[in-house]
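A.B. asks: Provide a 3D model corresponding to the input given below.
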Amino acid sequence: MRGTGHPLGLHRVVDPVGALPQAAWRLDAGAELFSDEVRIDVERLNLDAASFRQLSEAHGGDGAAVRAEVLEIVESRGKMHNPVTGSGGMLIGRVAEVGPDSPLGLRAGDRVATLVSLTLTPLALTDGLAQWDGRGEQVPAAGYAILFGRSIAAVLPIDLPAETALAVLDVCGAPALTARVVRERGAHAVAVLGAAGKSGSLALAAARANGARRRIGLVRDEDEAAALRATDLATDVAVVDARNPVAVLDAVSSRGGPADVTVVCVDVPGAEGGAILATRDRGTVVFFSMATSFSAAALGAEGLAADVEMLVGTGYTPGHAELALDLFRREPGVRALFARRLDTTPTTQEAVA
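C.D. replies: Predicted coordinates:
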């Protein structure tokens, strides 16, 4: 035991000293715990969509090259923090050791998902990611990760496969904040960019559960449109390039828009202008994409004279894990869309312990 750590993890920051762990370039990923920390034996990483897309495109889809870069990032930074997108992901694993002063309520042997970003989680990989082909967001892995006193983790539910629970919990901030915004603003029309994806489908379900009568789902191609239409999550579906602001405006306007609330869940940059144009004056845009340029959003709204409120989806809202898992269990449409991405059957299953 290395003494008492700072609950924010400042004691793990190597460079630059004084930075918060997320903003730091490098963290100390040593296995020996401080008294308020928890060490997790890693089973699987879930790279966030924007980070995985950038890595895959940068290497022309070469999985071996993607794997090598992820290993290099973790080795050089002591965490999985993509230097291009600034994003990371999350992980699942088993609690290996709990410091005597940890406030997280975890016990050795608990199988958990971390609900904080890999960009601030000390991480060491020991298997060279040998079981990962570099072609998917979920990464079988061996190694360990460290949680601080103020970290967040959830014990995995026993009724879902671990990979499915990881995928749901990875985006659990999106439906929770969508639910709150729709409910508090009394929103009747909601548009979701990236509506057939994980966060998008959960955002649609949350919007419906909280009173949104018109739910416009914007997707990138006809395959996604067909999959979304096969559910009852969206009242209207359109195929549109989220990076084309006029096309987004036209698609939403022709389907009963502008929206009271627009939720951005795409994993490509350039969706800011369309989301702003699709939203009514005094409406709200919620950005859940780590590909978002917040300067482009702010300056774009100014240049368009758009009086909209813009919220950054932080990934944390109280009760977010339970809400997302509950939506997944209750909504067959959400399960079907997740199954397309995870290549699983769209039903709940008991996890292997």
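
A.B. asks: make it CA atoms for all contacts and neighbour counts henceforth
C.D. replies: OK.

A.B. asks: all helices of the protein, in order?
C.D. replies: 49-58, 63-77, 162-170, 173-185, 198-209, 222-229, 245-253, 272-277, 294-303, 320-330, 332-342 (DSSP state H).

A.B. asks: closest one to H11 among the ones you listed?
C.D. replies: Ranking these by their distance to H11 (criterion: CA to CA) puts helix 63-77 first, at 15.2 Å.

A.B. asks: which parts of that closest one are buried?
C.D. replies: G63, A65, V66, R67, E69, V70, L71, I73, V74, E75, R77 (16 or more other CA atoms under 10 Å).

A.B. asks: Redo these as TSV? Include distance to A130.
C.D. replies: Output for those, formatted as TSV (distance: CA to CA, whole Å):
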residue	distance to A130
G63	12
A65	13
V66	12
R67	9
E69	13
V70	12
L71	11
I73	16
V74	15
E75	15
R77	20
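
A.B. asks: List just the nearest of these to L327.
C.D. replies: Looking across those and measuring by CA to CA, the closest to L327 is V70, at 31.9 Å.

A.B. asks: For that closest one, give me its contacts.
C.D. replies: M80 (CA atoms under 8 Å, 6 or more residues apart in numbering).

A.B. asks: Distance of it relative to V285?
C.D. replies: Separation of V70 from V285 (CA to CA, to the nearest Å): 32 Å.

A.B. asks: sorry, back to before: how about the helices of the chain in a markdown table, adding distance to V264?
C.D. replies: A markdown table is the format used below for the helices of the chain (distance: least, CA to CA, whole Å):
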| stretch | distance to V264 |
| --- | --- |
| helix 49-58 | 13 |
| helix 63-77 | 26 |
| helix 162-170 | 16 |
| helix 173-185 | 10 |
| helix 198-209 | 8 |
| helix 222-229 | 16 |
| helix 245-253 | 12 |
| helix 272-277 | 7 |
| helix 294-303 | 12 |
| helix 320-330 | 17 |
| helix 332-342 | 17 |
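
A.B. asks: For the comparison step, fold the sequence that follows:
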Amino acid sequence: MELRDSDPTGLHRVLDDVVRLPQAADRLDTRPELWPDEVRVRVERLNLDAASYRQLAAAHAGPDGVVDGAAVRAAVLAIVAERGKMQNPVTGSGGMLVGTVEEVGPASPLGLAVGDRVATLVSLTLTPLVLEDGLAAWDGRGEQVPCEGYAVLFGRSIAARLPDDLPTGLSLAVMDVCGAPALTHRVVAGYERPTVAVVGGAGKSGSLSLAAARAAGAGHTIGVVPHDAEAALLRGAGLADEVVVADARDPIALRDAVAKAGGPADVTIVCVDVPGCEGGAVLATAERGSVVFFSMATSFAAAALGAEGLAADVTMLVGNGYVPGHADHALALLRESPGVRALFESRLH
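C.D. replies: Predicted coordinates for the structure are as follows:
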């Protein structure tokens, strides 16, 4: 195949017959040879995003609800082999990876060197990826996937060197959701001591978002969780002023729960990985407030049309996973907040 001219977006790796960016492409070129501005990473672990893994697990669970790990593993292998990247065809989402830089193109602008251990801060949905071990070390029953293979980063990709003071799995889990607390901080700081509700507050992105909201000057924080066990975890972490249990898919239940806890919220952060939470988030938010959607399960059409149908004057933002300095910000929150770290570590064991 004739080599195309390199493009910092990775356009030269797209194998589709029409012009598409790598994230939207059906197939990517995974050859190990690099264009001048690329970097190749020897991969040691993937972190599938929560919405993607939940869908795969549900699709391959028996009548008793037990996940068939071998079937999940086979599904991931098939996706990567067919598409040259990890992009769940149902959710459209992927995740991120950890590995060691093994070659750097002479024109790469990323500032990486051979031997650097890095986490990629761009989605697997646009990252050329080859798995070489059949995922033999993964049981298919968790989001973190030990593996052997390689991936390619483009000129406009983002990667962060792994910190020396944190375990690899913990660093990967934090960096997977580091866009959420960074954008939460930015939005909350734009209000005067706002009330902030985080839907999915005991999860990874939710707990970091609660910590970020406090650091940005929130006057009152509300953590919304789906059941009592999660409520106990979040209360123990001490990250929210009020913790409430509500099904985020029930718009009236979510609205009323937030109201009783001190709402409506000036800022609502949606971090749950299930569909159908758009209407409740809008109803839980005060007029002229903001709703930030960080879940890949969100239907943005439902959010926009739902807000219009409710005559809700709210600003809705899509968390795109990137804010300058987001990795360092999230890692600092983890180090400074024992509650955040405890929640993360409980989900890694």
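
A.B. asks: what's the TM-score for these two chains?
C.D. replies: TM-score for the superposed chains, counting by TM-score structural alignment, normalised by the length of the second structure: 0.97, backed by 342 aligned residues with a CA RMSD of 0.9 Å.

A.B. asks: Which members of the buried residues of helix 63-77 of the first structure define the maximum pairwise distance?
C.D. replies: G63 and R77 (21.1 Å).

A.B. asks: For G99 of the first structure, see how far away the residue found closest to G18 of the first structure once you drop the neighbours it is linked to in the chain is.
C.D. replies: Spatially, and ignoring its direct neighbours in sequence, G18 of the first structure is nearest to L10 (7.0 Å; CA to CA, 6 or more residues apart in numbering). According to CA to CA, L10 of the first structure and G99 of the first structure sit 17 Å apart.

A.B. asks: Compare the two and say which is more crowded by neighbours.
C.D. replies: G99 (21 against 17; other CA atoms under 10 Å).

A.B. asks: what does that one align to in the second structure?
C.D. replies: Aligned counterpart of G99 of the first structure in the second structure: G105 (TM-score structural alignment).

A.B. asks: show me what contacts the corresponding residue of the second structure for V84 of the first structure?
C.D. replies: In the second structure, the residue paired with V84 of the first structure according to TM-score structural alignment is V90. Listed by CA under 8 Å, 6+ apart, the contact partners of V90 of the second structure are S52, Q55.

A.B. asks: Look up how far T125 of the second structure lies from V90 of the second structure.
C.D. replies: 12 Å.

A.B. asks: Then E192 of the second structure?
C.D. replies: Note on E192 of the second structure: its distance to T125 of the second structure, by CA to CA, is 37 Å.

A.B. asks: Please say which of those two ends up with more neighbours.
C.D. replies: With neighbours defined as other CA under 10 Å, E192 of the second structure and T125 compare such that T125 has more, 25 against 12.

A.B. asks: What does that one correspond to in the first structure?
C.D. replies: Using TM-score structural alignment, T125 of the second structure pairs with T119 in the first structure.

A.B. asks: Repeat that for I252 of the second structure.
C.D. replies: Checking TM-score structural alignment: I252 of the second structure goes with V246.

A.B. asks: That match: what's it in contact with?
C.D. replies: G274, L277.

A.B. asks: try the one 10 residues further on
C.D. replies: When the contact criterion is CA under 8 Å, 6+ apart, the partners of G256 of the first structure are A189, R214.

A.B. asks: Likewise for A107 of the second structure?
C.D. replies: P36, D37, E38.

A.B. asks: By neighbours, which of those wins?
C.D. replies: Neighbour max across the contacts of A107 of the second structure (other CA under 10 Å) = E38, 26 neighbours.

A.B. asks: pretty sure that residue is in contact with S108, am I right?
C.D. replies: Yes - between E38 of the second structure and S108 a contact is recorded at 5.6 Å, counting by CA atoms under 8 Å.

A.B. asks: which residues does G211 of the first structure contact?
C.D. replies: G211 of the first structure neighbours (CA under 8 Å, 6+ apart): V182, R183, G186, A187, H188.

A.B. asks: Kindly provide the distance from the spatially most central residue of the first structure to A113 of the first structure.
C.D. replies: Note on the first structure: the residue nearest the mean C-alpha position is V171, at 3.8 Å, using CA atoms, centre = their mean. As judged by CA to CA, V171 of the first structure and A113 of the first structure stand 12 Å apart.

A.B. asks: Likewise for G200 of the first structure?
C.D. replies: 21 Å.

A.B. asks: for V42 of the first structure, same thing?
C.D. replies: Taken as CA to CA, the span from V42 of the first structure to A113 of the first structure is 10 Å.

A.B. asks: How about A225 of the first structure?
C.D. replies: 31 Å.

A.B. asks: So for these two, which sits in the more crowded spot?
C.D. replies: A113 (26 against 19).

A.B. asks: who's in contact with the more buried one?
C.D. replies: M90, L91, I92, G93, A153, A154, V155, L156, L166, L169.

A.B. asks: Lovely, talk soon.
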